[in-house]
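> Provided below are the primary sequence and the corresponding predicted coordinates.
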Amino acid sequence: MAKKYDYSDWSKEDLIKHIYELEKRKKYGLVWDEEREPEQVVLQCKKELPVLKEVKEKEIKNDPDKPTHILIEGDNYHALSVLNYTHEKSIDVIYIDPPYNTGNKDFKYNDRWVESEDSYKHSKWLSFMDNRLKLAKRLLKDTGCIFISIDDHEQPHLKMLCEEIFGEKNVETYVWNVKDETEGAMPKTAKYTVRKEHEYLITCFINKTNIKFNKYEEYTYLEKEDWKNPDNDSRGNWMSGNISRGLSGKPGSNYYTIISPTGNEYTRNWSISEEEYNVLFNDNRIYFSKKGAGVPRIKIFQNESQQVIQSSIFSNVKSSITGKNLIIDILGKCDFNHPKPIELIIRIIDISSPPNAIILDYFAGTGTTGHSVLYNNKYGNGNRRFILCTNEEENICTDICYPRINNVIQGYINKNGENIDGLGENLKYFRTDFVPAESTDENKEKLTKQSVEMLCLRENIFDFVLEDGPIKIFRNKEKYMAVLFDQSEIPKLKTIISDYDKHIHIYIFSLGDDNFSDEFLDMSNKITVKSIPAAILRVYKRIFK
C-alpha cells in the first residue's frame, strides 16, 4: 500500500509550493497524485529513445494490392511515442480496451499488480492513462475520434480525464448492452443489489463539430444461424425480437392482455400499442414460441434491415461470451477473460471511419480490433489499415494476438475440424527497441541507422528495392523512399533515382538540421527531401521534456 505524505517536517515555503502545484493542476475537479510514483517506462525515455525493429520472420505477405497492417510488440507508451513521429494527425479512429482497474490482477503499474486496497490505485491508473491519452490525441486527424471501453470502476474518473484532455464539449458516453439475448441468459453476478448488464464506451473527438457518423445497416452483425424460417414465411428468414416490457411496473397506455394460440394469457406492459399489435398479428409478424404457448415476440425479417444512426446504447453486438468462443475456435484455447466481440468493434468502425481509414488500438490484447478490420475489409468492401500495439505480458502478443491475426489472414482449421478461408492482406511485425538519449554525434548516427523501419512506417513503404553502400531504397505502388547515411554520396543517389517514374521521398543523415533542397534543384518536381534525425528528435524532445 502506498504511503501518505508526512507534512510535519515541511517548511512553509515547501508547503506553499506544493499547494500551488496542486491548484495549478485542478481542472473539472480532477486531481491525482501523479508525482508520488512516476511510471518507469516514462522515466526510461529520459535515458533511452524508442525505435522500431522489424521481426522479419513474422511478416505476412500475400496480395501487394491489399493493405499492409502493423503489429508492434512492446510497451504502448514507447509505441505511441514512435507513432507521434510516424503518424501525427494521421489516425482516423482509435479503439482501446484498457485495464479496468478492478483490483483483481488486471492492472500493473511499474511491474506490480495494483491491488484493490491500494489507496493510490486511482492515481496510478489515471497517471497511466493520462500519459498515453495525451500521446494518442496528437495522432488523430481533425475529424478523428477515440472510443474507450470501461466499466463502473473507473468510468467517472476516465470521463473527467478525457474532458480535461479533449475538452468537455468533445466527450460523449455510450452504453454497451453486454447482454445478448441470442446467447442465452447472462450469469447472475449480483445476489442482492444490481446485476450488471452494461459497460461504457467513452468517445472523444478532436472537434465534435467536424464529425458526422455514418449510418449502419441494422442487424448486419447477427450470425447467419440467427436468421431462420421455421414457419416457411414467404418473406424469407427472420429472427424474433422482444416486445414485452416485463411484468413489473405500473400499468401504462400499452398495458393489455395477449392470448396465445394455445390459450395462455399474458398481461403486462408492451412496447407497442394494442392497435399496433393487432396490425402485426394480422400480417403474421407475431411469433409464439414453445409451439404456440410462449410469450409473443415480433418477427424481424432479414431483407427488411435498414440504415440507422447509432443510438446512445450499443445493442445487438454480442458479448464477451462470443468474443472468447471465437478465439477458442481460431486458436483452440483462450485463457483471457472478457475479450470484446468483433461485432462491437465492427459497429464502431462502420459508424466512425471512412473505407480507407487507419485504425489504431494500443491495448490490442487478443487482437480483436485487427480481426474486425480484416473482416470489415473483406465483407464491407473496405480498404482500412490497422496498427496494433500490445505488450508481451503473459505472452499475449506471441501466443494470442499474432497467431490469431496470422490465422485469420492465412486461414485455419477450427475446433470442429472445418477449413476456414483466410481473409488475406499483409502484416508487418515490429518490436520496440532503444538507442541512447544523450545528445552526441555518435548517438545521432545510431538513431538514424535504427530509424529506417520508422521511416518505412511513416511513408507506408515496405518493399525493398536496393542497398548500395550508404543508400537504401524502398517503394510501394505510388512512390519511392530513399535513405542516405552519407551526404557525400548525394551525386550517386541522384544517378540511381534519375530514371524513377514516381515521386521520391529522400531522408538524409545530418548532425544538424540541414536543408538539402539546393542539391536536388534539377529534380525538385519529383522529390521531397528531409534531414534526419533532427525531425525525430524534435518530436521526442516535446514528449520527453
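Ah, there it is.
> only C-alpha atoms for contact and neighbour calcs from this point on.
Fine.
> elements contacting the helix or strand harbouring residue 429?
Assessed by DSSP states H and E, residue 429 sits inside strand 426-436. Applying 3 or more CA pairs under 8 Å, 6 or more residues apart in numbering; DSSP states H and E, one finds that strand 426-436 contacts strand 48-54, strand 68-73, helix 441-449.
> what distance separates the last one from the middle of the whole chain?
Right, the one you point to is helix 441-449. Offset of helix 441-449 from its chain centre (CA atoms, centre = their mean, to the nearest Å): 33 Å.
> another structure for you, compare them:
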Amino acid sequence: MSRLNDLIRQLRLKDPALADDLEREVGALADRRSFGLNFERHTPEAVELPGRQVRRGDKVRILPPRGTMPTKSDERLWRVASIDRAGDARAAALESLDGEDSQSVTVADLVVVAEFREPIYPGLVSTGKVERGGDTPFHTVINAENYHALQTLLFTHRGKVDCIYIDPPYNTGSADWIYNDRYVSGDDLYRHSKWLAFIERRLVLARELLAETGIIIVAIGDDEHHRLRMLLDQVFGDGNFLSDVVWQGGRKNDSRYVSNGADYMLIFAKNESALAAEGVRWREKKPGVDEALAAAASIWVECGGDHTAATVKWRAWIRNFKRQGTSSDAVTRFVNLDKNGRPIRTDADLRSPNPRPNLQYELLHPVTGRPVRMHPNGWRYSRETMSQMIARGLVYFGPDHTTGAGGVSYLDTMDTHVPESVFIRDRNSSGRQLIAILGDRRFPNPKDHDVLRRWIRLAAPSDGVVLDFFGGSGTTTEAVMRLNEEDGGTRLSILVTNNELDAKVAQVLTKAGHRRGDAEWEAKGVHEYVTRPRITTVATGERPDGSTYDDTVPANVEFFDLTYEAPLRVASNREFGRIAPLLWLRAGSRGRRIDDISTGWDVADTYGVIADFDHAEKFVRALADEPDAALAFVVTDEDWLFESMCRDLPEHVEPVRLYAAYLRNFELESGRGAR
C-alpha cells in the first residue's frame, strides 16, 4: 500500500484530479472486509437540477432531442466555460472535463448537474403551506434529491432526530428506482452493488442526524433484505440491532413453492446503551384491553355492584369477545371480577424457578393460620417482599391452607405488553386508504399509515422529530399527524421526496416531446401528483378535484423546494430569503419565520437574527423577553463582533455565526460517504 501511496503523490503533481480519484479507489479497496459485506462502490451519483439557472463554471449534461430517450452518450458531463448573453437563444461554450473537447450548445438544452463529491450550498423556497394546527410545529415536506436533503438537514437537525423511518426502493429488477438519473433494470449486472452504494451513502448521513437515543426503521423486501441487514450492521454496529420485524401482508397463491408475502422492517438504535441508560422499554396496549375495561365498568354499574351477578355477565361477555378474535389472550384470561368490579386474575405463578434455601419458608394461610402448600423450589420472592405483596392484596389464598397461593394481577395494571417481531395485516388496505384520500389511484403499493403509526408511537417520544427521506406518497407524515391527534402529541414530521416519475409514465411523456422541467412532466411527478395533494387533503379536507374528504387531521404543514445557491452570494448576505427557512427549521419550525432582515435585526418566537450591530442592545433585550427563543444567528465576518455578541446574549440563547457555520457545514460534508 505504501508503494501505491508514493505513486499517487507523484501523480498529484501532474494531475491532481486523477490522483484524488485513485486515492479514493485505493481507500475503498483498503476498507474491504475479509468477512462481511463487500460490494463495488460505484461512481458517486450525480443529480440533474432542471430549472436551475445555468452559470459559468457549472457542470452540465446536454439534454437529448425532445421525443427521444437518453442514451449512454447523454450521460457525459461538460463544464460551462462561458455564456453568450446576447439574443433570445443564448448559447453556452462547453468544455469536456478532461479538456479535450469543446462545443457550443443552446442553454435551453442544458441541465445543471450536481455531483455528490462536490459541496453544495442549499436553500429552501416555500411552495405553499397549510396552517390549521394552532401553535404546534410545522410538519415539513421537502422536494429534493434525498442525499442533498440529508446534507441540508445536518445543518438544521444534526443529533436531533428521534426516529427515522424509510421505505427505500426494494430493487426488484422492475426499474423501480433511479441511480445517476437513470432507471436501474433487472438486467443490470451491477444493480445490487449500485443499490448498496446508493443506500450506504444515505445511511452514513442519517446516522449523524439521529439523537443518541434515536431509532432507525428500514422497510425492505426479499430482494435486498439479507444485504441490507449486513449493511446496517456495518453502519450502525451489530450491537445496536433491535429487531427484524416481519409484516405478513398477504398470500400469493400463484407462487410455485412458497407464498413469499412478507415484508420486513429492520430496526437499529444509534446507541442501544443510551436507550438502556434512559430506561426505555417499548410497550403497547394489549389488543382489546380498552374495550374490556369499558365493558367491565358498564356491567358493574348495570348490576348495581352485585358481585355474583356481575361476574356471570362478565364471563359471558368475555367468552363472546374471545370468539371475535380481535383481542389478545392476555385480556380474555381475566375471567373474574374483584369485589370492586375490576377484572382480576389470581393464578400468577409464585413458585421459584430454581431451588434456593432463602426462598423456602412457611407462608401462613390468613384464615387457618397454617402453612399453605409450597413447591419444592420455594417461593419466587423473598419473605419480606412476599409480606409486602400480601399487605397490598397481591397474593390470593384459597379456602384453606391445602390449596396453595397465587399471585394477583389486575387488567388495568397489566394493560400493555412488549410488541412481537411478527404481525399480520392485509397490505391492500393502504391502497384503499390512499384512493379514498385522493379520489383516484395515483400510487402503487403505499405503506399503511396505521402500521407506521404503531411503530412510530413505540420508537419516538410524544414531542419527537420523525424523519422519512424516502417519502413516497407521504404515508409517514399522515401517520405522525394522526398519532398526534390520537394522543395529543406534538411530534414533528420531516418528509423528503423528489418529483420522480414512474418509468412507464416518463417514457410516455418523453415520446410526447416533454422532458424534466416542463410543466407537463413536473405535474406527474410523485411530489406534485401524490405526496403534496395527499398531505394537503388530510390536513384540509379538500381533495385535488375540489370534493370533500371527511377524515381530516388539522395540522400545520409547509412545502419546500430545495435550491442550490452560490456560496459567495450567501456569504455576502444576498440570499437571506433562501437561507431563512433553514434557520427557522433549526429553531424548531414553530411560530413566525424571519424572512427578511432589511431592518438589521429581528426576533421571532424561537430565535433571532442580527446583521446590524447598531441595534445590538435592542436585539439582546428582545431575546431576553422571549422565553422560547433559544438561538441567535449572528451575521458577521468579524471575530470580535461575534465574541462580543456572545458575551451579551441571555444564558438561554445559543449563538450561531452566519454564514461561517452554514458554509463550514456543507464544505465539511461534501463527498462524505460518497466515494
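Arrived safely. From a predicted model like this one, the values you see are computed outputs, not experimental measurements.
> before we move on, back to that, among the helices and strands packed on strand 426-436 of structure 1, which is nearest residue 86 of structure 1?
The closest of these to residue 86 of structure 1 is strand 48-54. By CA to CA, the value is 10.8 Å.
> tilt between that closest one and strand 68-73?
130 degrees (axes from the mean of the first three to the mean of the last three CA atoms, to 10 degrees).
> and for strand 48-54 of structure 1, what are the contacting residues?
Outside strand 48-54 of structure 1, the residues that touch it by CA atoms under 8 Å, 6 or more residues apart in numbering are 78-79, 81-82, 428-437, 447, 450-451, 453-454, 540.
> thinking again about what came up before, in structure 2, what stretch matches the strand holding residue 429 of structure 1?
Aligning strand 426-436 of structure 1 against structure 2 (TM-score structural alignment) gives residues 556-566.
> now the matching stretch: how far from the chain's centre is it?
The answer for stretch 556-566 of structure 2 is 18 Å, by CA atoms, centre = their mean.
> which parts of that stretch are buried?
Within stretch 556-566 of structure 2, the residues that count as buried by 16 or more other CA atoms under 10 Å are 556-565.
> Residue 652 of structure 2: which of the residues you listed is nearest?
residue 556 (26.6 Å).
> Could I get the contacting residues of the closest one?
129-134, 136-139, 539.
> Same list (the buried residues of stretch 556-566 of structure 2) but as CSV, adding distance to residue 262 of structure 2.
Putting these into CSV (distance: CA to CA, whole Å) gives the following:
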residue, distance to residue 262 of structure 2
556, 35
557, 33
558, 35
559, 33
560, 35
561, 35
562, 35
563, 39
564, 40
565, 44
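> Can you show me the helices along the stretch 201-350 of structure 1?
In the stretch 201-350 of structure 1, the helices defined using DSSP state H, counting those that start in this stretch lie at 274-282, 289-292, 320-331, 342-352.
> which residues in structure 1 does stretch 91-106 of structure 2 match up with?
Stretch 91-106 of structure 2 maps onto no residues of structure 1, going by TM-score structural alignment.
> Which residue in structure 1 aligns with residue 121 of structure 2?
Match for residue 121 of structure 2 (TM-score structural alignment): residue 49.
> distance of that match from residue 450 of structure 1?
Residue 49 of structure 1 is 11 Å from residue 450 of structure 1, where distance means CA to CA, to the nearest Å.
> neighbour-wise, which of these two wins?
residue 49 (22 against 18; other CA atoms under 10 Å).
> quick one: that one and residue 447 of structure 1, what's the gap?
8 Å.
> Which neighbours do these two have in common?
Contacts common to residue 49 of structure 1 and residue 447, judged by CA under 8 Å, 6+ apart, are residue 435.
> longest helix anywhere in structure 1?
helix 121-137 (DSSP state H).
> immediately after that helix, which helix or strand?
Beyond helix 121-137 of structure 1 toward the C-terminal end (DSSP H and E), the next one is strand 140-150.
> Read off where that next one ends up in structure 2.
On the basis of TM-score structural alignment, strand 140-150 of structure 1 is assigned to residues 210-220 in structure 2.
> Contacts only, for residue 612 of structure 2.
Per CA under 8 Å, 6+ apart, neighbours of residue 612 of structure 2: 600-601.
> could you list every residue that touches residue 468 of structure 1?
So residue 468 of structure 1 contacts nothing (CA under 8 Å, 6+ apart).
> Hmm, residue 411 of structure 1 is touching residue 418, no?
No. Using CA atoms under 8 Å, residue 411 of structure 1 makes no contact with residue 418, being 10.6 Å away.
> which of these two has more neighbours?
Between residue 411 of structure 1 and residue 418, counting by other CA under 10 Å, residue 411 is the more crowded of the two (17 against 9).
> how about the nearest residue to the more buried one, chain neighbours excluded?
residue 422 (3.6 Å; CA to CA, 6 or more residues apart in numbering).
> Does that neighbour touch residue 413 like I think?
No. Taking CA under 8 Å as the definition, residue 422 of structure 1 is not a contact partner of residue 413, at 10.3 Å.
> can you name the residues of structure 1 that stretch 257-270 of structure 2 overlays?
Stretch 257-270 of structure 2 lines up with residues 193-206 of structure 1 when matched by TM-score structural alignment.
> Strands of the stretch 101-250 of structure 1, start to end?
108-109, 112-113, 140-150, 171-177, 198-205, 216-217, 238-242 (DSSP state E, counting those that start in this stretch).
> With the stretch 551-675 of structure 2 instead?
Counting by DSSP E, counting those that start in this stretch, the strands of the stretch 551-675 of structure 2 are 556-564, 601-603, 607-610, 631-635, 654-658.
> Understood, closing this out.
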